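Asks: Got a sequence here, can you model it:
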Amino acid sequence: MEKSGIPLPLMHIPFEREKYLLVDLSVSNPDLGASIRDPEACQAYLDEQLRQHGAGIAYGGYLEQRALYTSFTHFKDDPSEDRNIHLGVDFWAAAGSPVLVPLDGRVHSWAYRQNAGDYGPVIILEHDSGSGKMYALYGHLSPTDLQGLHQGQVFRQGQVLAHLGDVEVNGGYAAHLHFQIIRDLGSYSGDYPGVCTASSLDFYRQNCPDPLIFLNYQ
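Replies: The predicted structure is shown next:
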């Protein structure tokens, strides 16, 4: 699998600097308070940032430490350490926005993960590369996009894979796509950790490389 130097299609608005706004949702952003954990407040913050900068899509978050997850018990599986380091890149856009396939791939697995703070509807595609298989995870989708899927189903570059789900179905977040690259999926099916602890970061940093490099969005 080879990529050109052209940005790969992922969202309904093609990637251009003036149309995409890099946002900081980390704990180090002084403009974010506890209200960011509320999906309506988060949406209002992102909408205002987009308005101020005249952009169409907000994005970012790879290896970002966030307070966004503290209200969800889903991230408290280890009582001694929070999972709060984000392993993918989020693309924030209106619910219903189409999500495209950046490279030819085939369906590995999918699920509707309905716990608060989880992915909601999620699809994992498998791609072939010169060094073996790799996987792309798409989270926080619309439930209708899971209908009719089958394992091995082929999606071509630029084809619509799914659409962004709203807060009622996407795990409890402002509408966005969680996009994550995974080298070794292990035994996971329709799931993979999208947030890790500080103590496990070295492993996940190696297994989940920066999606912006993959997409040529840097």
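
Asks: going forward, measure contacts and count neighbours with C-alpha atoms only.
Replies: Noted.

Asks: can you give me the strands for this structure?
Replies: Listed in chain order, the strands of the chain (DSSP state E) span residues 20-22, 57-60, 85-86, 89-92, 98-100, 105-113, 120-129, 132-139, 154-155, 160-163, 176-182, 195-196.

Asks: out of those, deepest packed?
Replies: Mean neighbour counts were taken over these using mean count of other Cα atoms under 10 Å, and the top value, a mean of 25, falls to strand 176-182.

Asks: one more, for comparison:
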Amino acid sequence: MSAAFEALIKRYDYHPVIPAERQYGQPLIVDLTPESEIWQKVSDGHDYAQEIKRQAAELQATVEVGRYAEERLIYQETDNFVGQEARTLHIGIDLGIPAGNPVYAPLEGCVLGFGNDPTQGSYGPSVVLRHELEGQVFHTLYGHLSVRSLAALSVGQEIGRGEAFAAIGSPDENGGWPPHLHFQLIRDMQGHTADYVGVVDPQYAEFYLDNCPDPNWILNMSL
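Replies: Okay, the predicted model is just below:
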């Protein structure tokens, strides 16, 4: 990891990417690793998403946080991961809040690309913003949005700091997931525009964790 890039990103003050009272309120830090105790509380009538909601209500959490650089096995039964079952390392941060909540740009930028992958287990609607700080170009990705989020967007469109440019999607439009924002920091898009892989094979962890460093450098949450 470039220490200079980390220092640059951490030097700036960013607008919250979800409503401030949720982003900076009480988080429920969710552990979805295979060893997590959450799986002991899952049954045929009570899945992991329901257990997360139960824990969030008990804690009075304002946001459910899915961790960066966490190994998970929740993707392997979805259509999006057929033939790619080795992809288990999550390289973004998930912010679980109700559908319809706004998504804000943390800093000024422009729309690099956007799209909608309806495959089960995918991002559903996603947007990538391109940013530049002191000559350093990087990107932020927003996955699991509402379909309506894409209607007013165009490639190259300028997005201001704090502008509400999208909204959280519901399960019937966001790839089939409980409502949440997948937020990812990406240095080199490697030719991609509308999306970028958010879960990778751990054997490539060194490259991907360097190219997609901790999004909390921007979120600045107490995790």
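
Asks: Need the strands of structure 1 in CSV (columns: distance to Lys76 of structure 1).
Replies: Written out in CSV, the entries for the strands of structure 1 read as follows (distance: least, Cα to Cα, whole Å):
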stretch, distance to Lys76 of structure 1
strand 20-22, 28
strand 57-60, 23
strand 85-86, 13
strand 89-92, 21
strand 98-100, 30
strand 105-113, 16
strand 120-129, 18
strand 132-139, 20
strand 154-155, 35
strand 160-163, 29
strand 176-182, 20
strand 195-196, 11
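
Asks: now stretch 189-208 of structure 1: which residue numbers in structure 2?
Replies: Counting by TM-score structural alignment, stretch 189-208 of structure 1 falls onto residues 193-212 of structure 2.

Asks: Repeat that for stretch 151-159 of structure 1.
Replies: Using TM-score structural alignment, stretch 151-159 of structure 1 pairs with 155-163 in structure 2.

Asks: buried stuff in that stretch?
Replies: Within stretch 155-163 of structure 2, the residues that qualify as buried are 159, 161-163, counting by 16 or more other Cα atoms under 10 Å.

Asks: try stretch 208-219 of structure 2
Replies: 208-209, 211-219.

Asks: Next one: the residue most central in space within structure 1 from Gly194 of structure 1, what distance?
Replies: In structure 1, the C-alpha nearest the mean C-alpha coordinate belongs to His178, at 1.0 Å (Cα atoms, centre = their mean). For His178 of structure 1, the distance to Gly194 of structure 1 under the criterion Cα to Cα, to the nearest Å works out to 8 Å.

Asks: Common neighbours of the two, please.
Replies: Overlap of the contact sets of His178 of structure 1 and Gly194 (by Cα atoms under 8 Å, 6 or more residues apart in numbering) consists of Gly88.

Asks: for the counterpart of Pro19 of structure 2 in structure 1, what are its contacts?
Replies: Alignment note: Pro19 of structure 2 maps to His12 in structure 1; criterion TM-score structural alignment. Residues counted as contacts of His12 of structure 1 (Cα under 8 Å, 6+ apart) are 97-100.

Asks: how about a cut-off of 10 Å?
Replies: The contact partners of His12 of structure 1, by Cα atoms under 10 Å, 6 or more residues apart in numbering, come to 57, 93, 97-100, 158, 160, 163.

Asks: shouldn't Gly194 of structure 1 be in contact with Gln180?
Replies: Yes - Gly194 of structure 1 is within contact range of Gln180, at 7.5 Å (criterion: Cα atoms under 10 Å).

Asks: so what corresponds to Leu103 of structure 1 in structure 2?
Replies: Correspondence of Leu103 of structure 1 to structure 2, assessed by TM-score structural alignment: Leu107.

Asks: which residues sit in contact with the nearest residue to that match once chain neighbours are set aside?
Replies: Distances taken as Cα to Cα, 6 or more residues apart in numbering place Arg161 nearest to Leu107 of structure 2, at 4.1 Å, with adjacent residues excluded. Applying Cα under 10 Å, 6+ apart, one finds that Arg161 of structure 2 lies in contact with 14-17, 104-109.

Asks: what do you get for Leu177 of structure 1?
Replies: Leu177 of structure 1 touches 10-11, 59, 88-93, 95, 97-99, 119, 122, 137-141, 163-165, 170, counting by Cα under 10 Å, 6+ apart.

Asks: Could you do Tyr48 of structure 2 as well?
Replies: 32, 38-42, 54, 74.

Asks: From those residues, keep the buried residues only.
Replies: With neighbours counted using 16+ other Cα under 10 Å, the contacts of Tyr48 of structure 2 contain these buried positions: 32, 38.
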